[in-house]
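Student: Could you work out the structure for the sequence below:
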Amino acid sequence: MLSYRKTLWALVIVANLAAASGVQAQYETVFPAANQPFTDVNLENYDFQWFAPPITEQYGQDTIDPNTGIFFEYHRLFMNVSRSDVAPGPYDGDATYGNRIDVGYMTEDNHGWLISGWRLDGPAYNGVNRGDFNSIELDRTWRLPQFHQGFYIEPLMGLRYAQFNDKTSTINFVQNNMLLGQLGGRIFSHRGQWTLEGTVRAFGGQNWIFRGDQDSYSAGVAGGEFSLGAAYHITREISIDVAWETMYIGTGVGRDPFFNNDEDMTMTGVAFGFTLNR
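Tutor: Have a look, this model is predicted:
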């Protein structure tokens, strides 16, 4: 009986593996690289010419298409971070600096991936508003056909991990660990040597809050991120740009080191940097 059961299970496993292989092969035929998303990054087909003259024609006209291939962005952030509800001047905010890096790719089939991370090193005002913020996200992206007046839309869907450490109190600190799902998109249009663009993300998830060694609990989090900016192309694939960047978390942020409060939080300011091949 034991030998029979072993033989039966072996046949079941082999049959399932064979069926799974057939389904996977069919799935990859319809959606190439669906299970291996980075196999379609073929660098040999991308004609990188970093110092070629900038494109001045409008995207979508005269066979001029938006860039494809790997891209990279760096921005220096100058942000204002809101204070806790229990801090002096709770409706005020305080300035800080940070960095943001975006890297990803867009294929000629109009789909790709985006990894985005940013960090704020402050604010740094003891007893009023002190802390730091980190965020990393992974998004699946698509590029839709051209819209009216040469605009393109790139929807995105992904996951984000964000951490805010409130160190305002000299007695204890509050650490927020947020795991978020998000939806959003990027819209852009090329005019002359300028690219006008905007991005929007809406996110929600769970926040695990640790108040030093005193207490820990969790809360729901919801909010969004918005930016609007312009890029000037120095060459075909190198541009400098500036944008207004805002992130708002509407609920679920722990800041007061003594009470289990759920606060909102706003970070807004200017991002200035450069972009390669986007």
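Student: can we go C-alpha only for contacts and neighbour counts from here?
Tutor: Will do.
Student: Need the nearest residue in space to V200, chain neighbours excluded.
Tutor: Nearest in space to V200, with sequence neighbours left out and distances taken as C-alpha to C-alpha, 6 or more residues apart in numbering, is F226 at 4.6 Å.
Student: And this one, please, so the two structures can be compared:
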Amino acid sequence: NISGPNQYNIYEQHRVNYEIISPATPNPPTYDQLAHIYEIADSVNVGKFRQFEANKVWRLEPYRYGGILEPMIGLRYAYFMDYARNDTYSVIFPVANEFGDDLGQETLLRDQVSTHNHMLLGQFGFRYTKFVRRWTFSNDAKVFAGHVYQSQNTIRESINAYFGLDVAAGDDPIQEVDRRGTTYSGRRNGESTVGFDIRVEGAYKATKHLDFRAGFQMLYFGRGIWRGSTVTSQGPQFAQDQHLIMPGFTFGVALNR
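Tutor: Sure thing, here's the model as predicted:
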């Protein structure tokens, strides 16, 4: 369930060489091209959704008390992208030994997983509209089913910095080498889904040309949604048949000309 879209847990991590690249030492012997501060982020609930639909609508004769029923049938395209990110920062300062290989190591590991769900759906439903004085009340209900084309892309980036001395003790490093490594991988899958779309809305006619609208909408996909997770977080990365529910409120204005 998307209860809080686009949420991250983020904090700033000062690197161990933060004092090395400072006004006191503007030109260190081994200049570090990396940032002074790492932004460490863990995704909590991050997603993106959009959809389009085309319907054939039949308007029936109005009911005795003013209600109008409109059956419909049509097609819907929906896209849901789930994004997972997990950053891990660690520092190791081994004890010096007789061989002189006392290299401190600073590592930033960044995992990013993007999971895409492209849905082609057929649907049918109805719209019911009723006019009461200045108010217009409308209800939409649609049921849909179809195929989901799924894909997932994984990026793992590793940034390592090695220091010749224990820079945490305040010494300048005599050796510093930055190494970057990035790996990519991808997978594809196919599923089917079934769900519904419910919308309830009320519009108040403030003037002849202006309506104020407010309502509630809920989208539900009962199965067939792939949501990813990073290897580090150990979530349900291979669960390709999950459900998804998205409730929300709508508001706006309508100009009648």
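Student: Superposed, how do the two chains score by TM?
Tutor: In this superposition the chains share a TM-score of 0.59, using TM-score structural alignment, normalised by the length of structure 2; 161 aligned residues with a C-alpha RMSD of 1.8 Å.
Student: one step back: now for the aligned partner of the residue nearest to V200 of structure 1 in structure 2: which residues touch it?
Tutor: Using TM-score structural alignment, the partner of F226 of structure 1 in structure 2 is I198. By C-alpha atoms under 8 Å, 6 or more residues apart in numbering, the contact list for I198 of structure 2 reads N139, D140, A141, K142, Q217, M218, L219.
Student: my read: the last one touches V194, true?
Tutor: No. No contact is recorded between L219 of structure 2 and V194 when judged using C-alpha atoms under 8 Å, the distance being 11.0 Å.
Student: ok so, going back, starting from H111 of structure 1, give me the distance back to the residue nearest to V200 of structure 1.
Tutor: 22 Å (C-alpha to C-alpha, to the nearest Å).
Student: Over to G69 of structure 1?
Tutor: 10 Å.
Student: repeat for I101 of structure 1
Tutor: Distance from I101 of structure 1 to H111 of structure 1, by C-alpha to C-alpha: 20 Å.
Student: Is R59 of structure 2 in a helix, a strand, or coil?
Tutor: Three-state assignment for R59 of structure 2 (DSSP: H, G, I helix; E, B strand; the rest coil): coil.
Student: Please name the nearest non-neighbouring residue to the counterpart of it in structure 1.
Tutor: Residue correspondence to structure 1 (TM-score structural alignment): R59 of structure 2 is matched to R143. In space, and not counting its chain neighbours, R143 of structure 1 is closest to E154: 4.4 Å by C-alpha to C-alpha, 6+ apart.
Student: same deal with I2 of structure 2?
Tutor: Taking C-alpha to C-alpha, 6+ apart, and ignoring the residues beside it in sequence, I2 of structure 2 has M246 as its nearest neighbour in space, at 6.2 Å.
Student: The one you found: helix or strand, and which one exactly?
Tutor: strand 242-255 (DSSP states H and E).
Student: Next: A214 of structure 2.
Tutor: A214 of structure 2 belongs to strand 210-225, assigned by DSSP H and E.
Student: From the contact counts, what lies against that strand?
Tutor: strand 176-205, strand 242-255 (3 or more C-alpha pairs under 8 Å, 6 or more residues apart in numbering; DSSP states H and E).
Student: What lies in contact with it?
Tutor: 117, 148, 191-206, 240-256.
Student: Mark which of those residues are buried, thanks.
Tutor: 117, 148, 191-205, 240-241, 243-244 (16 or more other C-alpha atoms under 10 Å).
Student: what about the aligned partner of A202 of structure 1 in structure 2, how many neighbours?
Tutor: In structure 2, A202 of structure 1 lines up with V143, judged by TM-score structural alignment. If you count neighbours by other C-alpha atoms under 10 Å, V143 of structure 2 ends up with 17.
Student: Now V143 of structure 2. Nearest residue, chain neighbours left out?
Tutor: F196 (4.3 Å).
Student: just checking, the one you found touches K142?
Tutor: Yes. In this structure, F196 of structure 2 is within contact of K142 by C-alpha under 8 Å, at 5.5 Å.
Student: List the residues that contact whatever residue of structure 1 lines up with H118 of structure 2.
Tutor: Counting by TM-score structural alignment, H118 of structure 2 corresponds to N177 in structure 1. Residues near N177 of structure 1 by C-alpha under 8 Å, 6+ apart: Y161, A162, Q163, F164, N207, W208, I209.
Student: can you list contacts of the stretch of helix or strand the third one belongs to?
Tutor: Secondary structure assignment for Q163 of structure 1, by DSSP H and E: strand 152-166. Outside strand 152-166 of structure 1, the residues within contact range by C-alpha under 8 Å, 6+ apart are 129-147, 173-189, 255.
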